[in-house]
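[1] Got a predicted structure here, sequence first:
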Amino acid sequence: MVNQPKHDVLQAISDPTRRSILKLLTEKELSIDEIAENFPISRTAVNKHLYFLSISGLVISQKIGRETRYRLNPDPLVEIQNWLTFLENYWEDKLSALKKFVEEDLK
């Protein structure tokens, strides 16, 4: 069995349609038809977005009868939260150092 490459979570949420799909799925589990009725794009296009979200781990699908239901898996979003926390700390340190430098130069 060949493993499919996992897509980057940041890449997955870079698309506004995919972000909107994730927002819809925060409220409840939905079928592709229920998701597609919220967008001015084809069902096939929605399916491609769902596939991308699935391989990045943000969406989990479950087949129930003839219907596939989708739900949000928020766990991969921790990766983004960690990255943003790192950036926030990095810039706080840099800005603090700049402030100290400027204040010392003014003395």
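    Great, that's in hand. Predicted model only: the values in this text are computed from it and were never measured.

[2] C-alpha only now, for contacts and for neighbours.
    Fine.

[3] and the nearest residue in space to Ser54 that is not next to it in sequence, how many residues sit next to it?
    Spatially, and ignoring its direct neighbours in sequence, Ser54 is nearest to Ile60 (6.0 Å; Cα to Cα, 6 or more residues apart in numbering). Ile60 has 17 neighbouring residues, counting by other Cα atoms under 10 Å.

[4] A further structure is provided below for comparison with the first:
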Amino acid sequence: MLSAIPVDAVMRALSDPTRRAVFEQVARRGEVNVADLTRASGVTQGAVSQHLKSLKLAGLVAERPQGRKVFYRATPDGLAPLFDWLSYYDAFWRDRLANLHELLKEIDP
């Protein structure tokens, strides 16, 4: 069983613009290796590997070794802690905006 990843780990992983771009490339391409990501990113292979390591630790990507290459794919469940955190604020603002709407109707029927 996988341990739960805290939301701050996901936020920290996605806070870096280059790392976020690497994650977006992986998510968009389905499955990709480090060499292909390096060509698309404009940073060194070592930097891409470090970003992938951070994304993997945050539960955002998974790897699949094949021979000498390692392929990475996005793991949609990795974003669950972020969605859970945001859903709280969605409900918070939805209630506040509904209250504001009712207040405005009372003030100006």
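    In hand now; what should we look at? Given the structure is predicted, the values throughout are model-derived calculations rather than measurements.

[5] roughly how far out does the longest helix seen in structure 1 sit from the chain middle?
    Longest helix in structure 1, counting residues (DSSP state H): helix 77-106. Helix 77-106 of structure 1 sits 24 Å away from the centroid of its parent chain (Cα atoms, centre = their mean, to the nearest Å).

[6] mean deviation (superposed) between that helix and structure 2, please.
    Taken against structure 2, helix 77-106 of structure 1 registers an average deviation of 2.4 Å after superposition, with mean Cα distance after the TM-score superposition for structure 1.

[7] Return the set of buried residues in stretch 45-52 of structure 1.
    Within stretch 45-52 of structure 1, the residues that count as buried by 16 or more other Cα atoms under 10 Å are Val46, His49, Leu50, Phe52.

[8] next one: stretch 54-71 of structure 1
    Ser54, Ile55, Ser56, Gly57, Leu58, Val59, Ile60, Ser61, Arg69, Tyr70, Arg71.

[9] which residues in structure 2 does that stretch align to?
    The alignment of stretch 54-71 of structure 1 onto structure 2 (TM-score structural alignment) covers residues 56-73.
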